[in-house]
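# sharing a sequence plus its predicted fold:
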Amino acid sequence: MGADVFGHYPGITRFACDLLGYDLPARCRDNRDDVLSRTECTQPALFTVNALHAFERERREGRPADYYLGHSLGEYNALLAAGVFDFETGLRIVQKRGELMAAASGGGMTAVMNTPADRLLEVLGADGVEGVETAAHNTDTQVVIAGADGALRA
């Protein structure tokens, strides 16, 4: 991940490594001990690689995009590309976001396909499952629910 853009932006890449405190390109390339599966590592890596791809697209096309969209972590890349904040600010926010999400315990989220949110919550309630909330509507056919581990297992 990122091998195609890290070399084009050595200054930004070095800055990201210094801010994060580790060799980001090596971590993305080698993924020792599956470190990229840990959200506190995944989020800054994805944000940085996505940012470099956006910078590359703008350099190649010679102009910014007309619109920027993002979902979940991608919202931060959209805000960066739209000029809402600079790379350092975005990376610091995303780094903290990953740390906070990694520190959360006792609950989680899961995606459910082909069941509208209201129907899903109705079915869960009829089965006595409490404490589950709709967290996101990803698509017309996918909803994300969140709750305590026990409720999600049920």
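Yep, that arrived. Numbers count the residues shown, from 1 in each chain.

# C-alpha only now, for contacts and for neighbours.
Will do.

# quick one: Ala117 from Leu152, how far?
Applying C-alpha to C-alpha, to the nearest Å, the value for Ala117 to Leu152 is 15 Å.

# which of those two has more residues huddled nearby?
Ala117 (21 against 18; other C-alpha atoms under 10 Å).

# and the gap between the nearest residue to the more buried one once chain neighbours are set aside and Gly150?
Nearest residue to Ala117, sequence neighbours excluded (C-alpha to C-alpha, 6 or more residues apart in numbering): Val143, at 6.2 Å. Distance, Val143 to Gly150, using C-alpha to C-alpha: 19 Å.

# so which of those two has more stuff around it?
Taking other C-alpha under 10 Å, Val143 and Gly150 do not tie; Val143 has more neighbours (20 against 14).

# after whatever helix or strand that one lives in, heading C-terminal, what element do we hit next?
Val143 is part of strand 142-148, with elements assigned from DSSP states H and E. Counting by DSSP H and E, the next helix or strand C-terminal to strand 142-148 is helix 149-153.

# can you name every helix or strand that that next one contacts?
strand 107-113 (3 or more C-alpha pairs under 8 Å, 6 or more residues apart in numbering; DSSP states H and E).

# for comparison:
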Amino acid sequence: MKRAIATLILAALIGLLTRPTAPAAEPDKPVAGSPSDPAPVPKPKPGARHRPLAGRITEVDQVHKTLKVGKTVVYITSETRITKDGKPAVLADARPGEEVGISYVPSEDGRYVALSVRIGPRPGAAGKPPKQGASKNASAENR
């Protein structure tokens, strides 16, 4: 009985030691399917019309290079022009809660690709006086 158990344990150890191991992941490349594995960059659909999007940033994803405004996710590419306070910027300069204006186009797979991103208030919008006749109540009070 002792001999049978010893043989069984020895066979199990030999099996573990000779089992092929998975190749080690290269340090430069993320493991496929991992959360840090960025999705391929979508390409804009040829001839697609530019669309505007304005609002507040709800999420910035540095790994997948996306901005979320409300429920809309927009992909940032190497061709996307990003500005903040009128100066060139990068995606890392964007923070949730900031006002943003985006010009985007749909890609061939249906995702949205940003052509330009303005972070911060629209230039000239802060100190601009209201247009004449913009308020019906104001013109009615002057009569």
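Here it is on my side, so go on. Computed from a predicted structure; not experimentally measured.

# post the TM-score for the overlay when you can.
Overlay of the two chains. TM-score (TM-score structural alignment, normalised by the length of the second structure): 0.21; 55 aligned residues with a C-alpha RMSD of 4.9 Å.

# which of the residues in the lengthiest helix in the second structure are buried?
As assigned by DSSP state H, the longest helix anywhere in the second structure is helix 2-18. Neighbour-count burial for helix 2-18 of the second structure, counted by 16 or more other C-alpha atoms under 10 Å, picks out no residue.

# what's downstream of it, the next helix or strand?
Heading C-terminal from helix 2-18 of the second structure (DSSP H and E), you reach strand 51-61.

# got the buried residues for that following strand?
For strand 51-61 of the second structure, by 16+ other C-alpha under 10 Å, it's 56-60.

# quick one: these as TSV, columns for distance to Ala4 of the second structure too.
Listed next are the buried residues of strand 51-61 of the second structure as TSV, based on distance: C-alpha to C-alpha, whole Å:
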residue	distance to Ala4 of the second structure
Arg56	71
Ile57	68
Thr58	65
Glu59	62
Val60	62
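
# out of these, which is nearest to Leu17 of the second structure?
Nearest to Leu17 of the second structure among those is Val60, at 46.2 Å by C-alpha to C-alpha.

# apart from its neighbours in sequence, what residue is nearest the closest one?
Closest residue to Val60 of the second structure apart from its sequence neighbours, by C-alpha to C-alpha, 6+ apart: Leu67 at 4.8 Å.

# Val69 of the second structure too?
Ile57 (4.7 Å).

# for the one you found, give its distance to Lys84 of the second structure.
According to C-alpha to C-alpha, Ile57 of the second structure stands 13 Å off from Lys84 of the second structure.

# what's the answer for Lys2 of the second structure, then?
77 Å.

# same question for Arg3 of the second structure.
77 Å.

# sorry, back to before: thought the residue nearest to Ala117 of the first structure was touching Met109?
No - applying C-alpha atoms under 8 Å as the test, Val143 of the first structure and Met109 come out as separate, 10.2 Å apart.

# which residues do these two both contact?
Ala135 (C-alpha atoms under 8 Å, 6 or more residues apart in numbering).

# rewinding a little: which residues touch the residue nearest to Val60 of the second structure?
57-61, 73-76.

# and which of the residues you listed is nearest Lys136 of the second structure?
Distances from Lys136 of the second structure to the contacts of Leu67 of the second structure, taken by C-alpha to C-alpha, are shortest for Ile57, at 32.6 Å.

# any idea how far that closest one is from Ile102 of the second structure?
If you go by C-alpha to C-alpha, the gap between Ile57 of the second structure and Ile102 of the second structure works out to 11 Å.
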